Every structure is written in C-alpha cells, then in structure tokens.
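>>> Okay, sequence plus prediction incoming.
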Amino acid sequence: MRHASPITVSAVDLPRLERLLDALPEFGPVAEALDEELAQARVVAPEEIGAVVTMNSRVRCRETDTGKEYQVVLVYPEDADAEGRISVLAPAGSALLGATLGERLSWPVPGGKEQQVELLALEPVEA
C-alpha cells in the first residue's frame, strides 16, 4: 500500500531499515514499495514522532468490513512470529510503517483480496 503523502519515520529506525533493505538478496514488491516510501519519508527525532507507527509500535486495528479488532506489533523480520509480531517486510507491516492514528489502510491478503483496517490506538513497545 502506498501512502497518499510521504510517511514520517524515526531517525533511529531509518538507518536500520535501509540496512535491512540493502542486505536483501532480491527485492520483492513489498521491499520495493518500502524502499520507495523511505526515500521520500520525512525523518524526525524519536521524541518528535507523535502518533505515527514506528518500529516496535503496538497497533490496535479494526477490520472495516467485519469490525473485528486486534493488536499487532511492527517488528524487524527476525523478530516476527505468529503471536501478533508482524514483519515490516510483510504487506501489512510495510503498510503500517509511518501510518497515523485514525488512518485507514489496506494491504493484500491471500486469495487476491485487500484487507482494510482503521488504526485505533498505538503505543511504543520495548524492542
């Protein structure tokens, strides 16, 4: 998912995300989209980030079609698991990075469909 305007990224997260992308053996569509978003991102100090999803943010989402609510934590690929820790290199993770509280997002899911969610709450989590 491409954001309508440039995303905001923490000055702490940006170098690590760039190293992650540089280390990939090949770029898939998600990595390519993330790379493009980062190239145009507004970079700010962590204390100035505001209500924006950063790495290690816990995000509460609501599916717009079903009303189902759930939480995920945006993490680096090595920290992703089935317990709601989602990789920034997954379609949902890439869409979440830089999103703002209250924003509506969508990302592809298996079966060729799009998952649409609204961001209800977010908080930083210890890495």
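Good, I have the coordinates.

>>> CA only for contacts and neighbour counts going forward, please
Fine.

>>> Residue 71 versus residue 122, what's the distance?
Residue 122 is 9 Å from residue 71, where distance means Cα to Cα, to the nearest Å.

>>> quick one: the nearest residue to residue 109 once chain neighbours are set aside and residue 33, what's the gap?
Once flanking residues are discounted, residue 109 sits nearest to residue 115: 6.3 Å by Cα to Cα, 6 or more residues apart in numbering. Computed as Cα to Cα, the residue 115 to residue 33 distance reads 17 Å.

>>> Put this next to the previous one:
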Amino acid sequence: MDKQITITELDFARLSKLTLSEKKLQAIEVRNLPFLTEEINRAAKVESKAIASDYVTMNSKVEVLDPDTKRVMTFQLVYPEEANLKNGKISVLSPMGSALLGYKAGDTISFNVPKGIKKMEIKSILYQPESQGEYTV
C-alpha cells in the first residue's frame, strides 16, 4: 500500500474540479489524470490552517534530490496553466507533480518516466503558502 498523503481541503476541491475538465490539457496531462484522481481521493484532507509546514501543497516550492545523479533541483508545484519548466514551475498534472502533492520533506516519491519508474527524495519545503498564512493562493 502507498504511504498516506495529506492535502488541504481547498487543494482537494480545486484539483477535483480540474480532474473533471479534461479539455485544453496536453496528452501527457490527460494520461496522468487517473493517477492524480486516485492520489487526491486517497489523501487525508485537512483544513489549510491545519496542514503541517513540511507537506507539499499547491504552489509549494520544493527542493528534490535525484538519487541517481545526486543532483538537487528546485520546483514549484503549480496548476497546468502556470507550468513553465524553464522557470522551475511544474504542473500538478505532470507525473512528478502528481507524485509530489501531499508528501512531506524526507519522503521519497516515485513516478513514471519513459524509461520506467523514477524516484526522487523531497529534501525540503522552501515555501508553502499555508505556512505563510496564504490560504487561497
């Protein structure tokens, strides 16, 4: 069984709505919709004010470690329309983005890539809107 993840009720509501509207999505995002839907449905839901600051929520900026290359990278988890990999913004509908949501610093995530399963370690949460009192970002 997969590790329990935790998301805010607001993220759940917004992402549930997003998963129901498949139009305008790129092919890879459409293929990843079932995974994201499964993840948000199995997640424990908490109020935005109650989520611990070490969890990845929407718009969080995270530092991840690729254990294969030992490379540390920084990404911000965003909605599809804001995604811009050159600026470090990854869509929640991407395989890595869906995998990050709800996990916390110290966790290892797994997601599908063309060559199989990729693992990344969440090193730290550099920014989480809820921990800054931003509950509607």
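On my side now, so go ahead. Note that the structure is predicted; figures quoted are calculated from it, not measured.

>>> coming back round to it: mind checking which of residue 115 and residue 33 of the first structure has more residues around it?
residue 33 (18 against 15; other Cα atoms under 10 Å).

>>> Quick one: map that one onto the second structure.
Residue 33 of the first structure maps onto residue 35 of the second structure when the alignment is built from TM-score structural alignment.

>>> which of the residues in the strand ranked longest in the first structure are buried?
If each strand of the first structure is counted by residues according to DSSP state E, the longest one is strand 113-124. Of the residues in strand 113-124 of the first structure, those buried by neighbour count under the rule 16 or more other Cα atoms under 10 Å are 116-122.

>>> Same question for stretch 58-71 of the first structure.
Using 16+ other Cα under 10 Å as the test for burial, stretch 58-71 of the first structure gives 58-63, 71.

>>> got the contact list for residue 66 of the second structure?
Taking Cα atoms under 8 Å, 6 or more residues apart in numbering as the contact definition, residue 66 of the second structure lies against 72-73, 119-121.

>>> From residue 16 of the second structure, how far out is it?
For residue 66 of the second structure, the distance to residue 16 of the second structure (Cα to Cα) stands at 29 Å.

>>> Next up, the contacts around the most centrally placed residue in the second structure.
Closest to where the C-alpha atoms of the second structure average out (Cα atoms, centre = their mean) is residue 101, at 2.9 Å. Contacts for residue 101 of the second structure were tallied using Cα under 8 Å, 6+ apart; they are 5, 7, 56-58, 77, 92.

>>> didn't residue 125 of the first structure look like it was pressed against residue 56?
Yes: Residue 125 of the first structure is within contact range of residue 56, at 5.4 Å (criterion: Cα atoms under 8 Å).

>>> shared neighbours of those two, which are they?
residue 73.

>>> circling back to that earlier point, what touches both of residue 122 and residue 71 of the first structure?
Residues touching both residue 122 of the first structure and residue 71 (Cα under 8 Å, 6+ apart) are 58-60.
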